[in-house]
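**Q** Please find the sequence and the predicted model below.
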Amino acid sequence: MSTPEAATTPTKAQFDTTDLALIAAFAALIAACALIPGIHVAGSVVPITLQTIGVMLAGVVLGPLRGFLAVALYLAVGFAGLPIFTDQAGGPSTFTKPSIGYLLAFPVAAALAGFLVKYVAGRKGATSALAIFACSLAGSVLVIHPAGIAGLMWRLPDGANSFEDAFNIDKVFWLGDLAKTALVAMVAAEVHRAFPRLLRKD
């Protein structure tokens, strides 16, 4: 027979107000990163932005579930019409843009990076910038870039939508991604040192 105290104890599947606030805060962080003007490299239809910093921070700081939900919330608000994507874009027309593959990959990449930090790197790894760097980079390399290339092949004009064309556009982001991943790793490691219980609930 359960006691009143046991009945009110939160389970892993339940979110409290702190969880909801963290999800909303990281969704807002991603939006803030996206609203900083991107760098349009000559010949590239997708600008270099700080968006992925917010995305990967959500995953490696909040863990797989809350990280996924934070990024999904950001996308839902943007697809609903609020201009919070790069270049102040938003709404259903975003699905027609060459960047759509990158956007749709963001929640999955955050979830993968968060999963690796929590369940592979473990408690000690969560305070290691090097371990978090590897986990975050895995999310980018295994999810964001392949999906981005697929989106480019889908949405680039006919005649310019081969794998080679899409790959040549995508490789422009590689060096910047390494720098952004290093920043994510350093910030997340410090956060987990300061708040060691942050990942336990996810």
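**A** In hand now; what should we look at?
**Q** use CA for all of it now, contacts and neighbours both
**A** Fine.
**Q** Which parts of stretch 116-135 count as buried, going by neighbours?
**A** For stretch 116-135, burial by neighbour count (16 or more other CA atoms under 10 Å) applies to 116-118, 121, 123, 125-129, 131-135.
**Q** how long is it end to end?
**A** With CA to CA, to the nearest Å as the measure, stretch 116-135 spans 6 Å from end to end.
**Q** Structure two is appended below for comparative analysis:
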Amino acid sequence: MSEQRGDIGRDLARIAIFAALIVVLGMATIPIPGGVPITAQTLGVMLAGAVLGPRRAPLAVLLVLVLAAIGLPVLAGGRGGLGVFFGPSAGYLIGWIAGALVVGLIVHGGRITWWRTALGTVVGGILVVYLFGIPVTALVLGLDLGPAALASTVFLPGDLLKAGAATALTLALRRAYPPAFGIRTLDQAAPARVA
């Protein structure tokens, strides 16, 4: 029973750490016309999916969105409140949940490799997020889908760099600290001996 509580506690701590990482990565922004700023928060979403996997990563993103909904300044440029869920970036925010899930499914769908991690971050962290974000931006701004999709290409170079960074960071963390992925080392798995 206490081991199960310990696992839940570790999971909650990992979820909170990645939620905090997503918040911190949103502090520096580059405003662009159209109301959807360029931030590094999608890097946090990609890393959450790649490290936490498909069950825990969406919870880290959901925690950030709940904190934003209650008014805490946790989104790009210190934004928060229910209004952000009705603005041009609302679809991207909701897309983070699905994106983190897809990244986790792809990366953790087998042995964690560089190609699986790169594929997961691009498909989940970019494509899925755009599939949610672009239509909502078009709706809120009163644009046709084509021009909204074309305008979103301004994010693509940065998002591809973030996918590369997420891949490199994930693989480095996997080698350096497997417990971040929920993998118990032999020292942790073995009960302590009393001399």
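**A** Everything's here; your move. In this text the structure is predicted, and so the values were computed from the model without any measurement.
**Q** Can you check which helix is longest in structure 2?
**A** The residue-count maximum for a helix in structure 2 (DSSP state H) belongs to helix 41-69.
**Q** residues in structure 1 aligned with that one?
**A** Under TM-score structural alignment, helix 41-69 of structure 2 corresponds to residues 51-79 of structure 1.
**Q** just stretch 12-25 of structure 2 next, same as before
**A** So stretch 12-25 of structure 2 sits over residues 20-33 in structure 1, by TM-score structural alignment.
**Q** what about that stretch, distance to the chain center?
**A** Here stretch 20-33 of structure 1 is found 11 Å from its chain centre; the criterion is CA atoms, centre = their mean, to the nearest Å.
**Q** go on, stretch 165-173 of structure 1?
**A** When distances are taken as CA atoms, centre = their mean, stretch 165-173 of structure 1 is centred 20 Å away from the chain's centroid.
**Q** Next, the buried residues of that stretch.
**A** Going by 16+ other CA under 10 Å, stretch 165-173 of structure 1 has these buried residues: 166-167, 169-170, 173.
**Q** what residue lies at the spatial centre of structure 2?
**A** Val45 (1.0 Å; CA atoms, centre = their mean).
**Q** burial measure for the counterpart of Gly114 of structure 1 in structure 2, as a count.
**A** Alignment note (TM-score structural alignment): Gly114 of structure 1 maps to Gly104 of structure 2. Using other CA atoms under 10 Å, Gly104 of structure 2 is surrounded by 29 other residues.
**Q** Tell me which residues touch Gly104 of structure 2, please.
**A** 48-55, 57, 120 (CA atoms under 8 Å, 6 or more residues apart in numbering).
**Q** For the residue lying closest to Ala20 of structure 2 once chain neighbours are set aside, grab the count of nearby residues.
**A** In this structure, Ala20 of structure 2 finds its nearest non-sequential neighbour in Val64, 7.8 Å apart by CA to CA, 6 or more residues apart in numbering. Neighbours of Val64 of structure 2 under the rule other CA under 10 Å: 24.
**Q** Quick check, Val64 of structure 2 in contact with Val24.
**A** No. The criterion here is CA atoms under 8 Å, and Val64 of structure 2 misses it with Val24 at 10.8 Å.
**Q** what's the distance between Leu72 of structure 2 and Ala50 of structure 2?
**A** Taken as CA to CA, the span from Leu72 of structure 2 to Ala50 of structure 2 is 26 Å.
**Q** the more surrounded of those two?
**A** Ala50 (34 against 15).
**Q** Gly83 of structure 2 maps to what in structure 1?
**A** Under the alignment (TM-score structural alignment), Gly83 of structure 2 maps onto Ser93 of structure 1.
**Q** So that match belongs to a helix, correct?
**A** Yes. Assignment of Ser93 of structure 1 by DSSP: H, G, I helix; E, B strand; the rest coil places it within a helix.
**Q** That one: neighbouring residues, count only.
**A** When counting by other CA under 10 Å, one arrives at 11 neighbours for Ser93 of structure 1.
**Q** for Gln14 of structure 1, same thing?
**A** Using other CA under 10 Å, the number of residues around Gln14 of structure 1 comes to 10.
**Q** Can you tell me the SS state at it?
**A** coil.
**Q** Which stretches in structure 2 count as strands?
**A** Read by DSSP state E, structure 2 holds no strands at all.
**Q** What is the burial count for Ser136 of structure 1?
**A** For Ser136 of structure 1, using other CA under 10 Å, the count is 30.
**Q** now do Phe163 of structure 1
**A** With other CA under 10 Å as criterion, Phe163 of structure 1 counts 13.
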